[in-house]
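Engineer: what would the 3D arrangement of this be:
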Amino acid sequence: MTMTTISINGQRLWQSLMDLAKIGATPKGGNCRLALTALDGQGRDLVTGWMRDAGMTLRVDQVGNIFARRAGRDNDLPPVMTGSHIDTQPTGGRFDGCYGVLAGLEVMRTLNDHGVVTEAPLEVAIWTNEEGSRFLPVMMGSGVFAGKFPLETALNARDHDGKSVADELAAIGYAGPDPVGGRPVGAYFEAHIEQGPILEHEDKVVGVVTGSLGVRWYDVVVTGMEMHAGPTPMPIRRDALYAATFLLQSVIGIANDNQPHGRGT
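Structural biologist: Prediction:
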C-alpha cells in the first residue's frame, strides 16, 4: 500500500464538525462558544473524548492548551503537530478553528484505519483563547507557548465580569499541570477556513498561506463646535463629522495606494 491510496473519510470529518457545532449553536446556524465558558468546556470534553477513542494520549498545560499525541516509531523525535482552536467569536461560524482541530483528528483516525505508523509522533493541538473575544490578549495559549508573553499575563487576564483565566480554567477542568512551551516541535501545520473571499472569487478550492496580517489601530478624536443649525452660516461652522469624512476617505485612499496588500477599514 502506498500513501497515495489513503484518503480521509470526508463524511466522518463533516459529522464531527456538525456534532461539535451543536454545542453553542446560534439561531442563524453559527456558534457562540466563548473561551473557557461552560460551553467551551463541553466542546473540549467532546473533542478530547474523540481523541482518546482514537488511541491518542492527552496532555494539558497550565494555560489550558491541549496536546493529543499519536505515537511514532521513534518517540524521541520532536512531534509533527497540527491543530487550531475550538473557541469562537460571539457570532462565529461552525468551521473557524474547529476545522483545523478536527481535520487533524481525521488524519489520525485515517492513519489508524490503515495501520500506518509514522516515524515521528504526531500531535493535534487545541489552543486556548485563540479568538480573544472574552479575554485579551488574542492568541493567548499559542502566544504563551511561543514565548510571546508570560504565563502570568494570560492567567491574570480578566473578562468584563472580572473573572480570570486562571479561575475559569479551573472551573471547566482544564487548568493543566504541564509547563507551557519549552519543548521542541518538529513542524507545525494548520488547516483553516479562509476568512476572506479570495478563494471563492478566484474559483480555487485550496490555498497556501504566504503571509500574515499586520494591524495598526488608531483612535482619533475630531473636536468641533455645536453650531450646525440653520442660523449659522456655512463659512463659520466647525462641523466635526464633516472633517472626519476626509479622514475616512484618506484611510481608504492609503489602502488603495498600497495594493495588492494594503487594507483600510
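
Engineer: can we go C-alpha only for contacts and neighbour counts from here?
Structural biologist: OK.

Engineer: which one is residue 103 nearest to, not counting chain neighbours?
Structural biologist: Nearest residue to residue 103, sequence neighbours excluded (C-alpha to C-alpha, 6 or more residues apart in numbering): residue 13, at 6.7 Å.

Engineer: so which strand or helix has the one you found?
Structural biologist: Taking DSSP states H and E as the definition, residue 13 sits inside helix 10-21.

Engineer: circling back to that earlier point, residues contacting the residue nearest to residue 103?
Structural biologist: Counting by C-alpha atoms under 8 Å, 6 or more residues apart in numbering, residue 13 makes contact with 102-103, 106.

Engineer: separation between it and residue 87?
Structural biologist: 18 Å (C-alpha to C-alpha, to the nearest Å).

Engineer: can you tell me which of the contacts of residue 13 lies nearest to residue 208?
Structural biologist: The closest of the contacts of residue 13 to residue 208 turns out to be residue 103 (C-alpha to C-alpha; 15.9 Å).

Engineer: please report the distance of the closest one from residue 219.
Structural biologist: Taking C-alpha to C-alpha, one finds residue 103 at 39 Å from residue 219.

Engineer: these two: which is more packed in?
Structural biologist: residue 103 (24 against 4; other C-alpha atoms under 10 Å).

Engineer: next, count neighbours for the closest residue to residue 92 other than its chain neighbours.
Structural biologist: Among residues not flanking residue 92 along the chain, residue 31 sits closest, at 5.1 Å (C-alpha to C-alpha, 6+ apart). For residue 31, the count of nearby residues is 24 (other C-alpha under 10 Å).

Engineer: for comparison, sequence B:
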Amino acid sequence: MSYAPDSTVDLDRFTASLEASARIGPGRPGGLSRLTLSDADREMRDLFVGWCRDAGLAVTVDTCGNIFARREGTDPDEPPVLVGSHLDTQINGGRFDGIAGVLAGLEVVRTLNDLGHTTRRPLEIVNWTNEEGARFSPPMVASGCFIGAYEVDWVHGLTDDDGLRFGDELARIGYLGDTPCAPRPIDAYFELHIEQGPILDAEGCEMGVVIGGYPSHGMRVRFDGRTAHTGPTPMDQRQNALAAGARWLTMADDIGWAYAAQDGKASAARLVAWPNKAGILSDHAEAVCDVRHPDTSTARVMAERLRRAAFEAAARCGCRCTVEDTWHWGGDIFDAGLVASIRQHAERMGVTHRDIQSQAGHDAYFLARHCPTAMIFTPCRDGITHNNEEFCTPDSFRAGTNVLLHAVVERADRA
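Structural biologist: Got it, this is the predicted structure:
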C-alpha cells in the first residue's frame, strides 16, 4: 500500500481521537471547559504528546508552550509544512473548535505512516497555546509571538482574573519549553477548522475553501473612577467605573446594529469591575469589545467609532479612560496558490464546496503574516459554537480531512 490520489484518512481513528479529547475538561453537558494552562489543558497536552510520540514524531515545546511534533522528510534541511490549531477551549466550549484541526494534522501523519509515504519536506503538527484568550487576553498570543508580533516576556506577564501569570502557569503545568518562541523558516501552514457559522450546514456543503477573514478590530479598555456610597452620593459627583463600562458595551452593540445590514458586527464581550458590590460604586472596570466587517475600510471606521465611544462613556460617568490593548486581524491574507490547491483537490474528489470568508479569529491569521497559509472549513450543525451544544458528525469531517491530506502532501512533496 502506498500513497495515491484516492488515499483517504482513517475517519474512525480520527473520530476516536476526538472522543478521547471530549473526556478531558468536561463543562456543561456535551461540551468542554478546558481553559488554557489549566490542569485539564495539561492532561490533554500529555495525551496529544503521547499520541505524537507513538506516531514516531519528535516533540518540542517552545517558551510560549506551543507544541511542535515533527515528522522528518527526505530532505530535512527544507523548511517544514505546518498543520495545526489549538486544544484549549472557551469556558463554555464545544468538543470540536480548534481540537479538530490539531487532530486532523495528527491523522494526516498517521495515514502517511500507514501508507509508508515520506514527504520531501518535514511535516510538523502544532498546538498553539491560548488561541481562545478566554483566560489570558488577548487571544492567539502564542502564535502571535511565534511570528514576532509579541515579545515572550510580554506574553509571560499576562495575568488571568485571579492574578496568575501566564509564564508561571506554563511552568506549573510543565509546558514552559526551552525552544525559543520566535520566527523561523516555515514552508506553509494549513489549518482545518469547523466553520463556526451556519453557511455550510444550511447549504448542505461538505467543505469551505477559506479565501480570507473578516477584518476585525478589538480593544481592552480600563475605566477608573472613585468608590462612593450608592445612597447619599449626588449623581453629579459620581465616578462610577462600572456604569462607564456598561455604557461603552451598549454603545458597542449600537455600532454593530448600525452596520448589521452589511453583515457588520460589534460584540460587547466582557466587563469586570471592582468592588462590584451592592451599596458601593465601583472605582475600576475593564471591558473588552470588538468589531468586524467584510469591508476593510468600514471595519476601520467601526473601530474608530468604538474607540471614541469608550472616551464618551467615561466622560459621561466622570471617569478616566485608558485603552490598554488593541488588536486586529483578517483581510485577504491567505495564499492564492494554497487556496487553489485546496479547491482543486475538492473538485477532483467530487467534494461539494464553496469559497467562504472566516468571521472568527484563528492562529492562521498570524501565520499568514509569516508564510503561505490556508484554511479549510468543515460544517457544524446550525453554526452553533463557543457553546456546549456545538455538534459535528464524523461525516462532517470526511471531505475536509481528506482534502487536507492531499493538499498537505502536494505542498510538502513539490520539487
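
Engineer: before we move on, back to that, as JSON lines, the contacts of residue 13 of the first structure with distance to residue 252 of the first structure and secondary structure would be great.
Structural biologist: Below are the contacts of residue 13 of the first structure laid out as JSON lines (distance: C-alpha to C-alpha, whole Å; DSSP: H, G, I helix; E, B strand; the rest coil):
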{"residue": "102", "distance to residue 252 of the first structure": "38", "secondary structure": "helix"}
{"residue": "103", "distance to residue 252 of the first structure": "37", "secondary structure": "helix"}
{"residue": "106", "distance to residue 252 of the first structure": "42", "secondary structure": "helix"}
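
Engineer: save those as JSON lines, and put in distance to residue 262 of the first structure too.
Structural biologist: Output for those, formatted as JSON lines (distance: C-alpha to C-alpha, whole Å):
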{"residue": "102", "distance to residue 262 of the first structure": "32"}
{"residue": "103", "distance to residue 262 of the first structure": "31"}
{"residue": "106", "distance to residue 262 of the first structure": "36"}
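
Engineer: what strand or helix carries the aligned partner of residue 40 of the second structure in the first structure?
Structural biologist: Alignment note (TM-score structural alignment): residue 40 of the second structure maps to residue 39 of the first structure. If you go by DSSP H and E, residue 39 of the first structure is part of helix 38-53.

Engineer: now do that helix against helix 10-21, angle only.
Structural biologist: 150 degrees (axes from the mean of the first three to the mean of the last three C-alpha atoms, to 10 degrees).

Engineer: what's the average distance of helix 38-53 of the first structure to the second structure?
Structural biologist: Following the fit onto the second structure, the mean deviation recorded for helix 38-53 of the first structure is 0.4 Å by mean C-alpha distance after the TM-score superposition for the first structure.

Engineer: residues in contact with that helix?
Structural biologist: By C-alpha under 8 Å, 6+ apart, helix 38-53 of the first structure touches 20, 23-24, 33-34, 57-58, 68, 86-87, 105, 172-174.

Engineer: now, of those, which are buried?
Structural biologist: Using 16 or more other C-alpha atoms under 10 Å as the burial test, the contacts of helix 38-53 of the first structure include 20, 23-24, 33-34, 58, 68, 86-87, 105, 172, 174 as buried.

Engineer: and the residue minimising distance to the centre of the first structure, how far from residue 174 of the first structure?
Structural biologist: What sits nearest the mean C-alpha location of the first structure, by C-alpha atoms, centre = their mean, is residue 130, with 4.2 Å. Taking C-alpha to C-alpha as the measure, residue 130 of the first structure falls 15 Å from residue 174 of the first structure.

Engineer: ditto for residue 135 of the first structure
Structural biologist: 16 Å.

Engineer: likewise for residue 165 of the first structure?
Structural biologist: 11 Å.

Engineer: with residue 73 of the first structure instead?
Structural biologist: For residue 73 of the first structure relative to residue 174 of the first structure (C-alpha to C-alpha), the value is 30 Å.

Engineer: what do you get for residue 263 of the first structure?
Structural biologist: 38 Å.

Engineer: helix, strand or coil for the counterpart of residue 129 of the first structure in the second structure?
Structural biologist: Alignment note (TM-score structural alignment): residue 129 of the first structure maps to residue 130 of the second structure. Three-state assignment for residue 130 of the second structure (DSSP: H, G, I helix; E, B strand; the rest coil): coil.

Engineer: residue 130 of the second structure: what's it in contact with?
Structural biologist: 36-37, 86, 88, 136, 139-142.
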